[in-house]
Structure formats: structure tokens, C-alpha cells
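In: structural data only, the sequence is not supplied:
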């Protein structure tokens, strides 16, 4: 997958034919982008414009959003029409993740929209070419998107990381608190003085996560200060500290500031080392039930009846709550991941692969591993346990020289620890490996959970 670097320039204007021009946005496009997104992101054509996404657009384009600026929307403009409206758009957020401790720049496409009258003209494909080019120009190693079923595979993406997954607690199942005593734990709003504690709490999963999302002190500050000053319709969530009876911080939650149904969402929940999850769980549920009564329902007047913990596939709180307190369950969806330069990515993570090999039964391995991607391939060369080469490889016209085979997009699942080689072999007839290659690939690319905050 090669990206066209000319598309990354802020002054780029590309004629798409039929009076349509692809370009990058400026602050002057804010209301036009908000109008387009508000019109497209509706349940049906009879609904009024989506005011929430319009408000979010103004936030993103204001100039102080931590992960993007007013020039990060790629837009298509109908220059031949009256008023020259914008008819398609998507933006690029700029993140930093880590792969087993190695920092990676990540480009995240978001807020994708095309006016209904201009669909099936390849406009989103043209926009994504621009997003990918800018992401590459900024040295971002991968792109990631949360999106609709199957659609983004056509642009080189593959489902490769868990997204969400939840356990739900119905309010009627929460036991009442102490009658003649105060709760041992409660909640208070986070302040900028809590940033150091928040960063330490968030980092607790870092060592166990394959991919982990980095959040700077400025991003924490922005969430606490800037978002708190915005109107209700613009707010996504807020940070609250879990405190004991003496007011000492023992954890934090990231909880929704509005609802669209009868459910209150909790996006993050961590406690300090040595804090008993079981002791915290019930007071936390009762505090959230009280807080949930104050959260506005943007879609009607239905009162809250459930707390949804969107904490991934597994979490200590799930274990403590169990199926009795948290009977409602939704399995995880998935992040789409795009690795435009898989050879470059493999070279970047070579230290990780060497560490895995050194801790395995194949320690000190010397030899090669040829993996057929069916449109090219890769040859790994090891010398005394060190990865001395990651080079492109093509199968010969005759003979079977590959040690293993896996389509390149499916390989993304292996690379991201999303599935094991055995699971992929069972699911895909074109994933296979000879005995030594099977052992090596299992060592180099084990299944491992990631922790990415959406």
C-alpha cells in the first residue's frame, strides 16, 4: 500500500471530475462541515439535523482540540453547484500508541460523511487516500478507525483489536447502602491537581498491554478543564475520582455526561494498587446510580435503569460483580487497523520479537522464516536469536519455498495479538505453517490483550 505524498499538503486541491474538488479544510469550513455531518448522521431523512455531532464538529475545529486542528478535515466540494457546498468529508486525529513499549504514531480517521446525492462516486476512497497520505507524511506507523461493518476493509483495514465489550448492572439489583453509616467510598469531580494520579492509575495496565494508548498531561487537563466548560450537548464524559471516607484517592472513573437511552456508560475504571475491588464495587455502584439521575437523556425522558461498564473483554470489576450483579453482556466489537508498510512495522518492533524469542524454547535460533502474503511476502533472518533481516520475499515460479502463508490483511490480526496462529489456521484455509514455522510464529506473535481508550 503506497500513499501519494502530494495529497498531504495543506494547499492540495485535486480535481475529481464532475465539478468536484478534493482539498484540506480551514477554519472557515467549520459550519459547512457541521451542516454536512449533522445532515448525514441521522437515523432517517425525516429527522432534524444531528445537533450533537454539529456541536462536536465546532469543538474539533476550534483550534485547541488535542488531537486535531481546523486543517485536518479532508473535504470534497461541489464547486460547480450554487453555494459550492461540501458534499463529503472525514478528519484525521493524531494519536500516540505503544507496541510493547515502542512508541508509534497513529492516524485515526473519524467523522466520515457523504451527502446522499453524491454516494457511490468514490469520494470516500479519495478522502481516505488524502488521510493516509497525511498520516504517512507525519510518520504515523498505523491507522486505526472504529467504523461500520466491513466497509473499511476496501481501504486496507482489518479488524485487529477489541473495541468495547460491556457488562451491565441494573439499578434494581444494586443492594442498598448502610442506613446508619456513611459509604466507605464515593466520587468527586477530578481537578487539575489529580492529573499525576490519573496518569499513574491509567498506566497500571501498560506493562500487560500489547498496544496501549498514550495520553499526555495536556490531554488529561483538556478533559478536566476545557470540556467541563462546554455545553451539555458537547460533553462526552467526565473524570471522577474514587475516594475513601477520608477523601484519599483510591481510583478514578471516566463516565458519560449524557445518555441517549436508559443506560449510563462508564468508559474507564481503575483503582490504586492494594485497593480491594470487592470493597469498592458496591459503594461505586450506588454512587453511580445517584449520579446517573442527574445525567440528561438526549433522546427523551426515560429514566436511567442500567449502568454499562464499557471496560473491554475482561476487567477486575467484571470478576467482582459476576453474572448476578452484572447479568447484561455485550461482546466486543473491533478496531479496524491498517498497516501500510508491514515490513517497516516489523523492523520497528524487532526488539520486541527478539525479546519474545529469547524467552522461548527457540532461544538463540539461527535460520530463516519465509512467510507468503500471496501478494508478496517477507523473509525473517535470525542469527543467534537476533533479527538480522526483514526483507521482501517473492515465491519462485516453481516449487514451494515458503514456510508459512497468510493473507496480508489477516496477518494484521496476528501482528496485533488479536488472534493466535492456531485460531487463524482454523478460520482461514489459506493460513498455514510448517512445524518449525508454526512454532516460531506462535512465539513471535502470541495472543495478547491491548488497552486502547477510544
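Out: Yep, it's here. Nothing here was measured: the structure is a model prediction, and the numbers come from that model.
In: please make it C-alpha for all contacts and neighbour counts, starting now.
Out: OK.
In: show me where the chain has its helices.
Out: Applying DSSP state H to the chain gives helices spanning 30-40, 51-60, 123-137, 195-202, 217-221, 277-292, 316-325, 342-348, 350-358, 408-415, 421-427, 435-444.
In: tell me what angle the longest one forms with helix 316-325.
Out: The one in question is helix 277-292. If you take axes from the mean of the first three to the mean of the last three Cα atoms, to 10 degrees, helix 277-292 sits at 70 degrees to helix 316-325.
In: counting contacts, what elements does helix 277-292 pack onto?
Out: Where contact means 3 or more Cα pairs under 8 Å, 6 or more residues apart in numbering; DSSP states H and E, helix 277-292 is packed against strand 185-189, helix 316-325.
In: buried set for it?
Out: Going by neighbour count (16 or more other Cα atoms under 10 Å), the buried part of helix 277-292 is 277, 280, 282-289, 292.
In: and if you look at the fifth one?
Out: By neighbour count with 16+ other Cα under 10 Å, helix 217-221 contains the buried residues 219-221.
In: so which of the residues you listed is the closest to residue 254?
Out: Using Cα to Cα, residue 220 comes nearest to residue 254 of these, at 11.2 Å.
In: contacts only, for that closest one.
Out: For residue 220, the contact set (Cα atoms under 8 Å, 6 or more residues apart in numbering) comprises residue 195.
In: where's it relative to residue 65, distance?
Out: 12 Å (Cα to Cα, to the nearest Å).
In: next: residue 41.
Out: Residue 41 is 22 Å from residue 65, where distance means Cα to Cα.
In: which of the two has more neighbours?
Out: Neighbours were tallied for residue 41 and for residue 65 using other Cα atoms under 10 Å; the higher tally belongs to residue 41 (21 against 17).
In: also this one, for the comparison:
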């Protein structure tokens, strides 16, 4: 079949205001109606950093019909205290009658140009399993998962298996004036993560302000002790799952955690749902609480990540990597680790008295350094897999004994969790 890149009938272009209604209808049809509602909120500029120019459309010139589309959601991630500019590929859809013609690859090439223009260091996508590896992405950060528990099970045995609170705190729906005060609680909730998404008060306001029928409608509730804010939790109604989703929670005491959990169950019952899904990282206290109450763990999927420039990325996160080495036996270390990426370049990770500099011209003998694919090294660099994990699962992943200790110190396996920024 003729590739789109060789067919002048089809054109990839940046969306304009004239495309708004057509894009809303397209995504509502290709995905589901709530996705169309969400598309409209993005196109109207409600999300900080997103506008119509971040949408691509692939148009049939003969009919002026949109047959494929995607958008770029700019965001900031935090890695060890370092801010990283990230592009997320979202709402990637093709009309069923036009699939199999290379349209996604055609749009991905244009997206790469947009990412370079925005100086993004990472690109990420949720997406279909197995598809995006063809475009250089690799599973690297846990996505969603959590604990599923029925209301009946919790009511029947939950309270006897978990500690009871000293008192139940009050809670209420958050209002815009609360968001600046809630940001530090979010920061605390993600502090233990190697990689997390950054959130501003403006982004919080956008998320809470989405229409109820939007794909990503969410409600934030403030926990209070007297007039003082002591935490928050967020709920999402899911008719598709027949469950209330507890999407985030952060509290200072067990009284606060319990109040959030109890409120989520009461909201699920009031909405006619039969279950609660705690879509929280495994480090969150309520994740373990729900399991002891009889919940079933749902293994997380994973964000798929592509490093757009390895040298610039590693030099950007140098403060985090230097701090990691300084807190170990490799404090003030002088030495190097050569990483040969078989499907890309060779990285020379050099330390001089504890200061890091990475370049792409490293040379080493066959027995030195690390041999890996880009995908393997991506999982290692983001703490998703340890070197031992990779050695067990990939016979072609190799690490020289002389640098193995330094490599594991530089890139240990650590927890991460990305909450969506939309």
C-alpha cells in the first residue's frame, strides 16, 4: 500500500482555529465522546502551555477531511530535584478507514520537529502496548495500577483489619484560592519519587475546571483541621469501570488518611458504584491499607519514554547524579563509564573529582564499559530496571566488572510515578 509520505494527497499541518469543531468531532468519534469534550478544553487554551498550535492534523486534500491527528502536551518533570522539559504525545488517532498507510509515522516526524523547537529533552506516551517501541520509546516509569476493593468487602472486613482514627477530619471541595496552598502537599506526596511530574496552581485549576463529561474530569477535596489545611485527596468518577477512583491523597496524620479513604468509599456508594480503585503509587500509605482490607492489587502499566538527546539530558541531570555519587563510596570519584548504545551512539560518562561531564565520543575496548540498546539504557537511567534485572532478562546487556559498582551507584533502581498533567 502506498505510504503517506509518498502520497501528495495527504498533508500533515498544524491545526488552526477553523479545525476546532472538526477535531472535537474526530476525537469523539475515533476514541469516545468524553475524549471530544477533553479535546475542546485543550483547544480553547485552558491548559497552561497548550494551544491550537500544539495539535497536528493529517488532512485528505481531496476532501479537506481530517483522517488522523495527534497533539503535544508540554510539561515539566522532576528528576532528583532537576526540572526536565517533556513533550507528551496524546490523542493519537487515525480514522479506521485510513489505517495502515503510515500516517502515524508521518505525524511523528513532524512532532519531532516541534519537540526540537520547544527544546524538550524527553518525549513520552501512554499508548498501545508494543506500538511505540517502533518509534524509539521504551517502558520506563510506572503508570496507574493500584488496588481494587469492593464496597462490600471493605464494609465487611476492612475496619477490623486496619487501625481506626482518633477522629475524622472535615473535608470540602477545593476552590481556586486553595490551589497555591495545596501545591506543597503535592510536592510532599511525590518527594520519594525519582521522577515525578511538576504541578502549578494554574495547572491544578485547569484540571479541576474540566466539564463533568470530560475524559479527565476530576474533583479535589481539601482536608481540614479547624481552619487549617492538612492534606487533600482527588476523586474521579468512572462509569466505564463502575468504580470511584481515588487518584491522589496526601495527609499529615492517620486521621487525615482515614478521612480521605472513608470519604472516597462514601462517594462511591453515593454515586451508585460497587467498587473503589485506589490509583496510587505503591509508596502511598493507602495502597497498603487497602490491600490489608482485602483489596486486589492491579499491576501498573508504564509510561513509554524516549530521550531526545542523551548527552544534553545526562548533563542536565548532572546535579542529581553527582549528589548520588557524593553520598556513596564514590564521593569525589575520578573515573569514567563508557556506554555503547548499539543502535545509537557511544556515551562517555566522565567524573573528575566528583564533577560530571558527558560527551558522545567515548571509546573503549570490547571488555570495558556497558553494552546496551537504547531501550535497555533508558530503563536503567530512569531507575525502572536495575543492571541485575537487565542482565537476567537480556543476554545481550553486558557490564564490565571494573565499572559495575560505579554503574549501580549512579543508576540504582528507584520508585517513580507520574501523575498526568491534564
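Out: Structure received. For clarity, every value in this text was computed on a predicted model and none was experimentally measured.
In: okay, the buried residues of helix 217-221 of the first structure in a markdown table with distance to residue 160 of the first structure next?
Out: Formatted as a markdown table, the buried residues of helix 217-221 of the first structure follow (distance: Cα to Cα, whole Å):
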| residue | distance to residue 160 of the first structure |
| --- | --- |
| 219 | 26 |
| 220 | 27 |
| 221 | 30 |
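In: give the aligned equivalent of residue 417 of the second structure in the first structure.
Out: Matched by TM-score structural alignment, residue 417 of the second structure corresponds to residue 451 in the first structure.
In: can you give me the neighbour number for the corresponding residue of the second structure for residue 269 of the first structure?
Out: With TM-score structural alignment defining the correspondence, residue 269 of the first structure maps onto residue 249 in the second structure. Applying other Cα under 10 Å, we find 27 residues neighbouring residue 249 of the second structure.
In: surely residue 249 of the second structure is in contact with residue 235?
Out: No. With contact defined as Cα atoms under 8 Å, residue 249 of the second structure does not reach residue 235; the gap is 9.3 Å.
In: give the contact list for the residue lying farthest from the centre of the second structure.
Out: In the second structure, the greatest distance from the average C-alpha position (Cα atoms, centre = their mean) is reached by residue 62, at 38.1 Å. Residue 62 of the second structure sits next to residue 9 when contact means Cα under 8 Å, 6+ apart.
In: do the one 4 residues further on as well
Out: By Cα under 8 Å, 6+ apart, the contact set of residue 66 of the second structure is 22-23, 26, 57-60.
In: same thing with residue 24 of the second structure?
Out: Residue 24 of the second structure makes contacts with 36-37, 39-40, as judged by Cα under 8 Å, 6+ apart.
In: what does it correspond to in the first structure?
Out: That one, residue 24 of the second structure, aligns with residue 34 by TM-score structural alignment.
In: any idea how far its match is from residue 109 of the first structure?
Out: Separation of residue 34 of the first structure from residue 109 of the first structure (Cα to Cα) stands at 16 Å.
In: repeat that for residue 263 of the first structure.
Out: Per Cα to Cα, residue 263 of the first structure is found 28 Å from residue 109 of the first structure.
In: same question for residue 147 of the first structure.
Out: For residue 147 of the first structure, the distance to residue 109 of the first structure - Cα to Cα - is 9 Å.
In: between these two, which is the more surrounded one?
Out: Between residue 147 of the first structure and residue 109, counted using other Cα under 10 Å, residue 109 has the larger neighbour count: 24 against 16.
In: residue in the second structure paired with that one?
Out: Aligned against the second structure by TM-score structural alignment, residue 109 of the first structure finds its counterpart in residue 89.
In: how about its match, what does it touch?
Out: 70-73, 123-125.
In: please apply the same query to residue 437 of the first structure.
Out: Counting by Cα under 8 Å, 6+ apart, residue 437 of the first structure touches 369, 403-404.
In: any idea how far residue 254 of the second structure lies from residue 399 of the second structure?
Out: From residue 254 of the second structure to residue 399 of the second structure the distance is 45 Å (Cα to Cα).
In: and those two? Which one has more around it.
Out: Remark: of residue 254 of the second structure and residue 399, residue 399 carries more neighbours, 21 against 17, as counted by other Cα under 10 Å.
In: skipping adjacent residues, who's closest to the more buried one in space?
Out: residue 370 (4.6 Å; Cα to Cα, 6 or more residues apart in numbering).
In: aligned partner of that neighbour in the first structure?
Out: Aligned counterpart of residue 370 of the second structure in the first structure: residue 404 (TM-score structural alignment).
In: residue 95 is in contact with residue 103 of the first structure, correct?
Out: No. Residue 103 of the first structure is not in contact with residue 95 according to Cα under 8 Å; the separation is 10.3 Å.
In: one step back: mapped onto the second structure, which of the contacts of residue 437 of the first structure hold?
Out: Among the contacts of residue 437 of the first structure, the ones still in contact in the second structure (both residues aligned by TM-score structural alignment, their matches' Cα atoms under 8 Å) are 369, 403.
In: looking at the contacts of residue 437 of the first structure, which are in strands?
Out: Judged by DSSP state E, strands contain the following of the contacts of residue 437 of the first structure: 369, 404.
In: buried ones only from the contacts of residue 437 of the first structure, please, as a PyMOL command.
Out: Only the buried entries of those go into this PyMOL selection, using 16+ other Cα under 10 Å:
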select buried, resi 369+403+404
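In: average offset between the top strand by length along the second structure and the first structure?
Out: Ranked by number of residues, the top strand in the second structure under DSSP E is strand 65-79. On superposition with the first structure, the mean distance recorded for strand 65-79 of the second structure (mean Cα distance after the TM-score superposition for the first structure) is 0.6 Å.
In: from the chain's centroid, how far away is that strand?
Out: Counting by Cα atoms, centre = their mean, to the nearest Å, strand 65-79 of the second structure is centred 13 Å from the centre of its parent chain.
In: what range in the first structure does it sit on?
Out: With TM-score structural alignment as the criterion, strand 65-79 of the second structure aligns to 85-99.
In: and the equivalent of residue 196 of the second structure over in the first structure, how many residues sit next to it?
Out: Using TM-score structural alignment, the equivalent of residue 196 of the second structure in the first structure is residue 212. A total of 25 residues lie near residue 212 of the first structure under the criterion other Cα under 10 Å.
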